[in-house]
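> sharing a model that was predicted from the sequence below.
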Amino acid sequence: MPDIQDHQVFDRALLDRRRQRWLDAEPRAGVGFLLRAVVDELGERLSLVERRFAVAVDLGGHTGEMAARLRAGGQTDRVVRIERLAALLKDEEFACVGDEEALPLADDSVDLIISPLSLHLTNDTPGTLVQIRRVLRPDGLFLCGFLGGETLSELRTALLSAEAELPGGVSPRVAPFTDVRDAGGLLQRAGFALPVADQDRLTVRYDMLFDLMADLRAMGMANMLVERSRRSASRRLFLRAAEIYAERFSDPDGRIRATFDIVYLSGWRPHDSQQKPLRPGSARTSLAAVLKDRSDDLV
């Protein structure tokens, strides 16, 4: 595998600094809506699995809401939180500081790993998934939700269009996001059994662009691309971007729309007890026979 230093997209040290500022700042009302939506959905999906997990890991869950949901659900004996910042882990009984891209876990050591809104910020997502599969015990489960698809496409369009009108050229300001089909392929490449990938779209409305950007800063989602421009953006740029956003992506009442596509993944560490696909040529009934039976029913 190539050295991931050659393929860095995100400045993860900057991500840490922004999360620390988020911890130190006064909380912005309602800003946790996205994380809560993902935590609720992952909790619902886990509740449909008729299994008990001895050791579960909340990987990069930021606030501890996912860990609390796991404990309340009664399907886990022990929940361990892993975060890059020690400050996010205060008062936790079972926790450790670690990176999603370098998991501080032994192979075959946990039964469930669940990650809300974290993996879209990894530079080596395929490698991270391989590590997750390795640290799971056989027949262990992985669940996650991360931003993908057309997330913030309106903001990207408005900023690029505004910047194209101004001197200095265009620079990347909104992160790239993984398509749900590509995400499913990553699960298969990482060696997960029974992989499932699907997508949910959340459309949020704001009075203006600056309200959306304030929420993104409070979530720690402001521009952290390695290739971002180091020059301070002008007020003129954002005022023009706000005009373009309102012109192209507003509802009749004048409020603007922001798209958040959440990609959900699930996969199992392979085990002999799991359902296997049939071998080619092993079916006892031919497709032609099935189609003939269906056509007879319609006569």
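The structure has been received and is ready for your questions.
> only C-alpha atoms for contact and neighbour calcs from this point on.
OK.
> how near is Met208 to Arg134?
45 Å (C-alpha to C-alpha, to the nearest Å).
> so these two - more neighbours on which side?
Taking neighbours as other C-alpha atoms under 10 Å, Met208 and Arg134 compare with Arg134 leading, 21 against 17.
> and the helices in the stretch 101-250 of the chain, which stretches?
Ranges of helices within the stretch 101-250 of the chain are 125-135, 153-164, 180-189, 209-218, 235-248, based on DSSP state H, counting those that start in this stretch.
> count of neighbours near Gln5?
9.
> doesn't it belong to a helix?
Yes - using DSSP: H, G, I helix; E, B strand; the rest coil, the secondary structure at Gln5 is a helix.
> picking up where we left off before, for the helices of the stretch 101-250 of the chain, give me JSON lines that also has distance to Phe146.
JSON lines is the format used below for the helices of the stretch 101-250 of the chain (distance: least, C-alpha to C-alpha, whole Å):
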{"stretch": "helix 125-135", "distance to Phe146": "11"}
{"stretch": "helix 153-164", "distance to Phe146": "16"}
{"stretch": "helix 180-189", "distance to Phe146": "10"}
{"stretch": "helix 209-218", "distance to Phe146": "15"}
{"stretch": "helix 235-248", "distance to Phe146": "24"}
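> pasting the second one now:
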Amino acid sequence: MTTPPLLTDRQALDRQRLRARARGLDLFLQEEAVGDLQERLIEVNRTFTSPALIAPFPEIFAPVLPDAKIVADTDVLGLEEGAHDLVVHAFALHWANDPVGQIVQAARALKADGLFIGILFGGQTLHELRASLAEAEVAVTGGLSPRVVPMGEMRDLGALLQRVGLALPVADSVTRDVAYANPMRLFEDLRAMGETNAQAARPRHFTRRAVLMRALETYLANYADDEGRIHATFETIWLTGWKPHASQQQPLRPGSARARLAEALGTFELPTGDRPV
């Protein structure tokens, strides 16, 4: 059996996270998600007594999950089976070599009727930067290198919840457009978040100056506003699912409905065999 190539160079990812801490974290997107997480937990209207948090920078979630068990986002998660009524996987799944395996491990750690919440960057994130770098590299070198980590689309990520057997799965996203004075300020923010390129297949040499300058020109030409500021998209995807339990809402058996759909919609139902012309 062929082993699939690793997406992430874990040592590089750890180094860039350490550098982000050393230079002073700027986690404005993650901090915004903390408020969203608090609102979502309030809406659930349940007291969680044994939460676990999987996150590269768990301290920012302390106001919402002060007593959570902190777990590193390694390939094998330090979670005990059936030990938690809430597992939050925050801003690490997009770097996972096996995101399905990560969610499976989180689901196994849940008690019956426990809640899983995944928070990660989605496929629309940095699409402007991705396109500008690709166009510049092709134009200058005739080739293409992996420079922005691939991120999943919401529909595909939502399907993972069903695949691992979580009930009542929900996937939604929050998209934010951030304006910068120039592309270099965007790069500074990515470094401060520990989100620069740590792909295993990334180029191991410095980017040629001609490629970088062409990418900056392309970015400014295609994604600048009337004031000369460039724009960057960040999409945060939220995944929610419950460990199955008999008390949860269940779908009706086929044929068990007491009212016709046509009546509920206030429309007409065609007799069997009839087709509209």
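That came in fine, so what should we check first? Keep in mind that what you see is a predicted model, and the values were worked out from it rather than measured.
> and the TM-score between these chains?
Remark: TM-score between the superposed chains equals 0.91 [TM-score structural alignment, normalised by the length of structure 2]; 268 aligned residues with a C-alpha RMSD of 1.7 Å.
> can you classify the alignment partner in structure 1 of Thr49 of structure 2 by secondary structure?
Thr49 of structure 2 maps onto Ala54 in structure 1, with residues paired by TM-score structural alignment. Following three-state DSSP, Ala54 of structure 1 is assigned to strand.
> my read: Ala54 of structure 1 touches Arg78, true?
Yes - if you go by C-alpha atoms under 8 Å, Ala54 of structure 1 and Arg78 touch, sitting 6.2 Å apart.
> the more surrounded of those two?
The residue with more neighbours, out of Ala54 of structure 1 and Arg78, is Arg78; 16 against 13, by other C-alpha under 10 Å.
> quick one, what contacts that one?
Contacts for Arg78 of structure 1 (C-alpha atoms under 8 Å, 6 or more residues apart in numbering) come out as Ala54, Val55, Ala56, Arg71.
> leaving out chain neighbours, which residue sits closest to the alignment partner in structure 1 of Gln248 of structure 2?
In structure 1, the residue matched to Gln248 of structure 2 (TM-score structural alignment) is Gln274. Distances taken as C-alpha to C-alpha, 6 or more residues apart in numbering place Asp139 nearest to Gln274 of structure 1, at 7.7 Å, with adjacent residues excluded.
> cool, and Leu159 of structure 1?
In space, Leu159 of structure 1 is closest to Ala241, 5.3 Å off (C-alpha to C-alpha, 6+ apart).
> alignment lookup: the one you found to structure 2.
Per TM-score structural alignment, Ala241 of structure 1 is aligned with Ala215.
> was I right to think its match contacts Arg130?
No - when contacts are counted by C-alpha under 8 Å, Ala215 of structure 2 is not listed as touching Arg130 (9.5 Å).
> do you know how far Arg294 of structure 1 is from Ser286 of structure 1?
Distance from Arg294 of structure 1 to Ser286 of structure 1, by C-alpha to C-alpha: 13 Å.
> and the residue nearest to Gln274 of structure 1, what does it touch?
Asp139 of structure 1 neighbours (C-alpha under 8 Å, 6+ apart): Asp111, Trp268, Arg269, Pro270, His271, Gln274.
> could you rerun that using 10 Å?
Each residue near Asp139 of structure 1 by C-alpha atoms under 10 Å, 6 or more residues apart in numbering is listed here: Asp111, Leu112, Phe192, Ala193, Gly267, Trp268, Arg269, Pro270, His271, Asp272, Ser273, Gln274.
> which residue is the nearest non-sequential neighbour of the aligned residue in structure 2 for the first one?
I take that to be Asp111 of structure 1. Matched across to structure 2, Asp111 of structure 1 falls on Asp85, judged by TM-score structural alignment. Of all residues not flanking Asp85 of structure 2 in the chain, Gly114 sits nearest, at 4.2 Å (C-alpha to C-alpha, 6+ apart).
> structure 1: which residue goes with the one you found?
Using TM-score structural alignment, Gly114 of structure 2 lines up with Gly140 in structure 1.
> distance of the equivalent of Leu160 of structure 1 over in structure 2 relative to Val34 of structure 2?
Here Leu160 of structure 1 is matched to Ala134 in structure 2, going by TM-score structural alignment. As judged by C-alpha to C-alpha, Ala134 of structure 2 and Val34 of structure 2 stand 33 Å apart.
> before we move on, what about Arg253 of structure 2?
Counting by C-alpha to C-alpha - Arg253 of structure 2 and Val34 of structure 2 are separated by 39 Å.
> higher neighbour count, these two?
Neighbour count, other C-alpha under 10 Å: between Arg253 of structure 2 and Val34, Val34 has more, with 19 against 7.
> aligned to that one, what sits in structure 1?
Using TM-score structural alignment, Val34 of structure 2 sits opposite Val39 in structure 1.
> quick one: that match and Arg69 touch, right?
Yes - in this structure, Val39 of structure 1 is within contact of Arg69 by C-alpha atoms under 10 Å, at 7.6 Å.
> quick check, the residue nearest to Leu159 of structure 1 in contact with Ala233.
No - at 11.6 Å, Ala241 of structure 1 does not count as touching Ala233 under the criterion of C-alpha under 10 Å.
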